[in-house]
Each structure stands twice: as structure tokens, then as C-alpha cells.
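> Pasting the sequence and the predicted coordinates here, then a few questions.
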Amino acid sequence: MSGSLPVTSLLGFFVTSVFTRWWEMFRNIPWPDQTAILTTSFIRGQDRESKKIRETVIRNVNVVIAMTFKKLSPSVRKKYPTLRSLTSQGYLTAEETLIIENLRSRTSVDMTYVPIVWACKTVDKAQNDEYISSTHNKIDLMTEILDIQSKCMELSHWTMRAVPLAYCQVVAIVVYFFYLSSVVGGQSLEPERHLKGHTNVYFPIFTLLQLFFYIGWLKVGESFTDPFGDDDDDFEFLKLLERHRQMSKMLSEQKPGDLPKAISILDLHVAAES
């Protein structure tokens, strides 16, 4: 029976397919760290205006991530059910919320592009106002911002490419049918007694172990099919969103005193010896 049903090949292909899909989703989760680092490095100055520019750019990037996570994760959607809830948590200003709501009333197009446009325009204005030293730095920063938008869009698109339910059902049916047929087919007859229908029933320990391995393999594959839920093995978007917010705030509030003095390797060795 084990040779007639390609259970191992079928399960292997199933788990490989869903894990590859899961890994691509994980790789497309946006992280604002690099954008925050470049923003802090390229937008110069410690005056109020330069700090406001940095905070605006990083905040707009986090708004895009929050809006994307809100579409995908039930836990994030429960905590931030509306744009107003994002406003109350400091992601959006009242004016920005009103602009997005007005745009939504006119079109059904996804609004996550709007904060990205704001961030890019803020960077462009910063370069015109000489807060950014060169066009090359501006392009690098805009490229990072657009990469965040690209990852958010790609992550959203995965919800449109769900694993077919029939595929999961077929694999599960094959595994359970293989187990039942192995248990029944594994019973041995006693030919010396020549009694039709008489069987020698035994406990199929190796078949049972094989079932445990296959069922475990199947459950692993099923856990990868939809990582956007509230299960323990799903992506923790709510914690990730809070982590992004804290990290962005820390990176955008760097002061000149946070940068250590430059020192040569020779001076470092001398200081260590002394």
C-alpha cells in the first residue's frame, strides 16, 4: 500500500510549496529601521524644523506599515479599527486623516500610497531647503521609502493568492486514507487454519508511528498556509508594529552627543594597554 500511494512525495511537495510561500511573505514584511537610519543621517540639523522633518518622514513610513498590517491582521484591526484610532495613537494628524477619508470617498483604490507620497515630498522639500546635502542622498532616501511601499504592496498581494482549500483537503484525505488502509491491509491471515475471514489482529505500532510522522508533517504544512491570523504560530503583527514605532522614535531622536568621538586603531590599543 505504501508503494501504491505516493504519500511521502505528496506531503513533501505540499510542505515545500506552503513553506516557500510563507518564507516569501516573511521576507516582504517591511522594516523601517534602514529608512530611519538614512533619514537621521541625511537630514541634517538639530533645530526644531529639521527634527520635525525627520519625524514626519519616519512617521509617514510607519503609517503605511500600520495601514498594511491593519488590512492583514485581525489583532491589529481590532486595536485600530478606523483611521481615527490611528490618529489617537499619533500615527496620523487630524488633517492627514481628513485628507485620506476624502480620498476614500472618491475612490476604492488602496490608500497606503498616500503617506508614501507625503514622505517623498517631504524629502524633496528638505533637499530644496538645504536640509539634505546632495541629490544623491535624497535619491537614496526616496529609494528606501519606495522599497517600504513595495514590500507593503507585495505583502498585501499574498492575501489574493491563497493556497487552494481543495489542495489542503486532498492532502489530508490521502494521509488519513493511507493510514486506514495500512491498518486494515496490514492484518495477517493464518493459512494453516483455513478459516475464511479469520484474521490475526495485532497492534500496528510501526504503522501508527508512520501516521504520527505524516500527521505532524501535515500539521506543519497547514500552519504555514495562512500566517495572518491570531494563532500562536502566525505573524505577530501587533507586537511588530509596536516594535517598529519604538525603534523609529529612538532613531529619530539621536543627539550629537550620542555619536562617540572618532579614534584610530593605534590610539585604541594605547588606551587599552594603559
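That came through fine.
> Only C-alpha atoms from now on, for both contacts and neighbour counts.
Fine.
> Just the buried residues of stretch 4-14, please?
7, 11, 14 (16 or more other CA atoms under 10 Å).
> Pretty sure the last one sits against G221.
Yes - here F14 reaches G221: they are 6.8 Å apart, a contact under CA atoms under 8 Å.
> coming back round to it: which ones among the buried residues of stretch 4-14 are found in helices?
7, 11, 14 (DSSP state H).
> What distance do you get for the last one to G216?
What it means is F14. Counting by CA to CA, to the nearest Å, the gap from F14 to G216 is 13 Å.
> do V114 as well
Using CA to CA, V114 is found at 44 Å from G216.
> neighbour count winner among those two?
Higher neighbour count among V114 and G216: V114, with 16 against 12, using other CA atoms under 10 Å.
> Name the helix or strand for the more buried one, please.
helix 113-128 (DSSP states H and E).
> quick one on the thing from earlier: and the buried residues of stretch 4-14 as TSV, adding distance to P30?
Converted to TSV, those look like this (distance: CA to CA, whole Å):
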residue	distance to P30
V7	37
L11	31
F14	27
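> which one among these gets closest to S150?
Nearest to S150 among those: F14, at 28.0 Å, using CA to CA.
> Next up, the contacts around the closest one.
For F14, the contacting residues are 171, 221, by CA atoms under 8 Å, 6 or more residues apart in numbering.
> try 10 Å
8, 167-168, 171, 217-218, 221-222 (CA atoms under 10 Å, 6 or more residues apart in numbering).
> C168 now?
14, 218, 221-222, 225.
> can I get those residues in TSV with distance to K239?
Formatted as TSV, the contacts of C168 follow (distance: CA to CA, whole Å):
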residue	distance to K239
F14	30
L218	28
G221	24
E222	23
T225	21
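> In helices only, show me those residues.
Of the contacts of C168, the ones assigned to helices by DSSP H are 14, 218, 221-222, 225.
> if we take those residues, which one ends up nearest to R84?
Using CA to CA, the ones in helices among the contacts of C168 come closest to R84 at T225, 32.0 Å.
> Pretty sure the closest one sits against P164.
Yes - counting by CA atoms under 10 Å, T225 touches P164, with 9.5 Å between them.
> hold the first one in mind and look at this next one:
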Amino acid sequence: MLDDDDSERYRRKFEQLALMFDEFTKLIPLTFLLGFYVSNVVSGWWRQFQSLPWPEDLLSVLCMVIPGRDERSQRRRHAIARYVNLTAALAWREISSKIRRRFPTIRHIVDSGLMTEKEFELLNKISSEVKSVRWMTPLHWVQQILADEIKENAPMASLTNQFVQELKQYRSALRKLFCHDWVCVPLVYTQVAALATYAYFGFCLLGRQFLDPEKKYKRYEVDFVVPIFTIVQFLFFVGWFKVDGEYCNPCATGGSRSHAAIRYG
């Protein structure tokens, strides 16, 4: 059992320890670290959103390049529209885990109607030689159809040029998404931000204890019982960090955001 003198002595030591840990929280530039981390992640997320390919502009120009109502013109328009969607499906399979679950294999794309058996065999032959260009192959088929249309019907050069430019932008948008998928936020950024956040609130656990108001410690004149401001800080900083982790790889599911996971081993 502790007598009153021992109890008072340990109480003073605890108060000194709490004051020391409270000073430690001032040595961690948490706002700066999280601000830098969040700025990098959110700006990367916004660039990915701006890189999303939209086929509407391409297909609207297509209707002017191939305006015919005959069966051949309709087949060409349908084939080009299908190839554009096929390109997106092939590209998104390599980027998004959700699309990968929808199309686990190329055979599933054939079953969905985006690709024929003949095209499947041709795609496999091409990808066996150069696998990295598989997703661009349907766009080459679009160019071949356009070349046939130019040879047979000679559409306006300005419309043809506009269509080619839209096709180029569509391909460039998908390429940018690949680049964002290849080059993620450096893992060390996530580790430093996580370590700083958890260390800060680890020090707060002792440093923000309310001390005896009679001792007149600075900023401890009133015993609030509940550390309201520390709770608000915790909700803000930890919530900021956790939400930001969701933006690291928006194309992945929660369990597959491997580059955003905290690993120290």
C-alpha cells in the first residue's frame, strides 16, 4: 500500500511526464506532413479522373465520317463502336480490379459480345508476340476500317482528320491511366504520414491528460474531464489520413490497395 507521501510523489512524476509528452506533440509537424501527403494523393486522383476516356466525342464524329444508311456503313459504324468499347474493356482489365472481376479472362469478353471468335484468335496471336499492345489492337482495327472507308467513299478530309484526332486522344487517355497505375504514390509517403499520425496521438494519450487545476499548470487551469479538442483533432487528422488512403488507388477494391497498405517489414 502507498502512503500519502508516495501517492503525492508519483502524482507529481505523472504530471511531469504528461507535460513532457505534451511538449513532444509540438515537435511533430503533423499538419505539414498530412498536407503534403494529401496534396500529392488528391492531385493524382484528380489527374486520373481528368484522364478518363469518353467515347461520345469520337462516336459523334464517326456518324459524320460514315453517314451512310446502307448495310455496309452501318456495319462499319457498329464495328468501330464495338472496338472502342473493346479497347476500354481490355485496358481497364489491367487497371481496375473491379473490371478484372467482371472479365477474369479474355474469353469472358468474347462471351459478353464485345469480341468475336475470329477476333479473339487474332488478338491472342498478336498478344503472344507483343503482350503490352493487346489493348491497343482494336484501335488499329478501327484505323483499318477508316482506311477502307476513305478508299471507297472519300469522306471530307477535315472530318477524317478530326476523327483521327479524337481517336488519338482516346488512346492517350487510356495510356495516361496506365501510367498512373504503374507509378503510384511512393510507399514511404504513406509510411511517414501514418507514423507521424499515430505517434502524435500516442503522445497525446499521456500529454493531454487533465492535471490538478490547483497546481496552476499552464493551459490546465480548468479540468474539462473530457478532452474535447483532442477528440476533434483525432477525428480530423485520422479521418483525413484514412480517407486519403482511399484515393491512393481509386480503381482498386478495398483489399487490393496494396501500395496504400502500411508495411514496415
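Perfect, I can see it now. In this text the structure is predicted, and so the values were computed from the model without any measurement.
> Can you calculate the TM-score here?
The TM-score (TM-score structural alignment, normalised by the length of the second structure) is 0.78; 226 aligned residues with a CA RMSD of 2.3 Å.
> rewinding a little: what two of the contacts of C168 of the first structure are the furthest from one another?
L218 and T225 (11.0 Å).
> what do the two both touch?
Common neighbours of L218 of the first structure and T225 (CA under 10 Å, 6+ apart) are 15, 168.
> now A81 of the second structure, nearest residue through space, not along the chain?
Spatial nearest neighbour of A81 of the second structure, chain neighbours left out: L59 (6.9 Å); criterion: CA to CA, 6 or more residues apart in numbering.
> Per the alignment, the one you found pairs with which residue of the first structure?
The alignment partner of L59 of the second structure in the first structure, by TM-score structural alignment, is A36.
> Need the residues that contact the helix or strand in which its match is found.
Using DSSP H and E, A36 of the first structure falls within helix 33-42. Helix 33-42 of the first structure has contacts (CA under 10 Å, 6+ apart) with 50-51, 53-55, 57-59, 61, 123, 126-127, 131-134, 137-138, 140-148, 244-245, 247-255.
> Which ones among those residues map onto helices?
Under the assignment DSSP H, those contribute 50-51, 53-55, 57-59, 61, 123, 126-127, 137-138, 140-148, 244-245, 247-252 to helices.
> Over which residues of the second structure does the helix holding V114 of the first structure lie when aligned?
Residues 136-151 of the second structure are where helix 113-128 of the first structure lands when matched by TM-score structural alignment.
> The strand or helix carrying L268 of the first structure packs against which elements?
In the assignment (DSSP H and E), L268 of the first structure maps to helix 265-273. Other helices and strands packing on helix 265-273 of the first structure, by 3 or more CA pairs under 10 Å, 6 or more residues apart in numbering; DSSP states H and E, are absent; none qualifies.
> just how off-centre is that helix within its chain?
Mean C-alpha position of helix 265-273 of the first structure versus that of the full chain (CA atoms, centre = their mean, to the nearest Å) differs by 44 Å.
> Now that helix: buried residues?
Going through helix 265-273 of the first structure with 16+ other CA under 10 Å, nothing comes out buried.
> How about stretch 179-198 of the first structure?
Those would be 179, 182-183, for stretch 179-198 of the first structure by 16+ other CA under 10 Å.
> Alignment lookup: G113 of the second structure to the first structure.
Per TM-score structural alignment, G113 of the second structure is aligned with G90.
> Tell me, how many residues neighbour that match?
There are 12 residues near G90 of the first structure, going by other CA under 10 Å.
> neighbouring contacts of the match of helix 113-128 of the first structure?
By CA under 10 Å, 6+ apart, stretch 136-151 of the second structure touches 62, 65-66, 72-73, 76-77, 79-88, 90-91, 115, 119, 122-123, 126-127, 152, 154-157, 160, 163-164, 167-168, 170-171, 174-175.
> for stretch 168-181 of the second structure, same thing?
44-45, 47-55, 57-58, 84, 87-88, 91-92, 94-96, 135-136, 139, 162-167, 182-183, 248-252.
> and it, how far from the first structure on average?
Compared with the first structure after fitting, stretch 168-181 of the second structure deviates on average by 1.2 Å (mean CA distance after the TM-score superposition for the first structure).
> whereabouts in the first structure does that stretch align?
Under TM-score structural alignment, the match for stretch 168-181 of the second structure in the first structure covers residues 146-159.
> List the buried residues of the matching stretch.
146-149, 151-156, 158.
> do you know how far the residue positioned nearest the centre of the first structure is from D232 of the first structure?
The first structure has I29 as the residue nearest its centroid, 3.5 Å off, counting by CA atoms, centre = their mean. According to CA to CA, I29 of the first structure and D232 of the first structure sit 18 Å apart.
> Likewise for R44 of the first structure?
Taken as CA to CA, the span from R44 of the first structure to D232 of the first structure is 43 Å.
> I figured K79 of the first structure hits S85, correct?
Yes - using CA under 10 Å, K79 of the first structure and S85 qualify as a contacting pair, with a distance of 7.9 Å.
> Buried ones in stretch 71-83 of the first structure, by neighbour count?
For stretch 71-83 of the first structure, burial by neighbour count (16+ other CA under 10 Å) applies to 72-77, 80, 83.
> same question, stretch 234-251 of the first structure
Buried residues in stretch 234-251 of the first structure (16+ other CA under 10 Å): 235-238, 240-241, 244-245, 248, 251.
> Same check on stretch 180-199 of the second structure?
Result for stretch 180-199 of the second structure [16+ other CA under 10 Å]: buried residues 180-181, 185, 189-191, 193-194, 196-197, 199.
> out of those residues, who's nearest L19 of the second structure?
Distances from L19 of the second structure to those, taken by CA to CA, are shortest for A199, at 16.2 Å.
> how about that closest one, what's its partner in the first structure?
Checking TM-score structural alignment: A199 of the second structure goes with F177.
> before we move on, the earlier item: can I get the buried residues of stretch 180-199 of the second structure in TSV with secondary structure?
Formatted as TSV, those follow (DSSP: H, G, I helix; E, B strand; the rest coil):
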residue	secondary structure
H180	helix
D181	helix
V185	coil
Y189	helix
T190	helix
Q191	helix
A193	helix
A194	helix
A196	helix
T197	helix
A199	helix
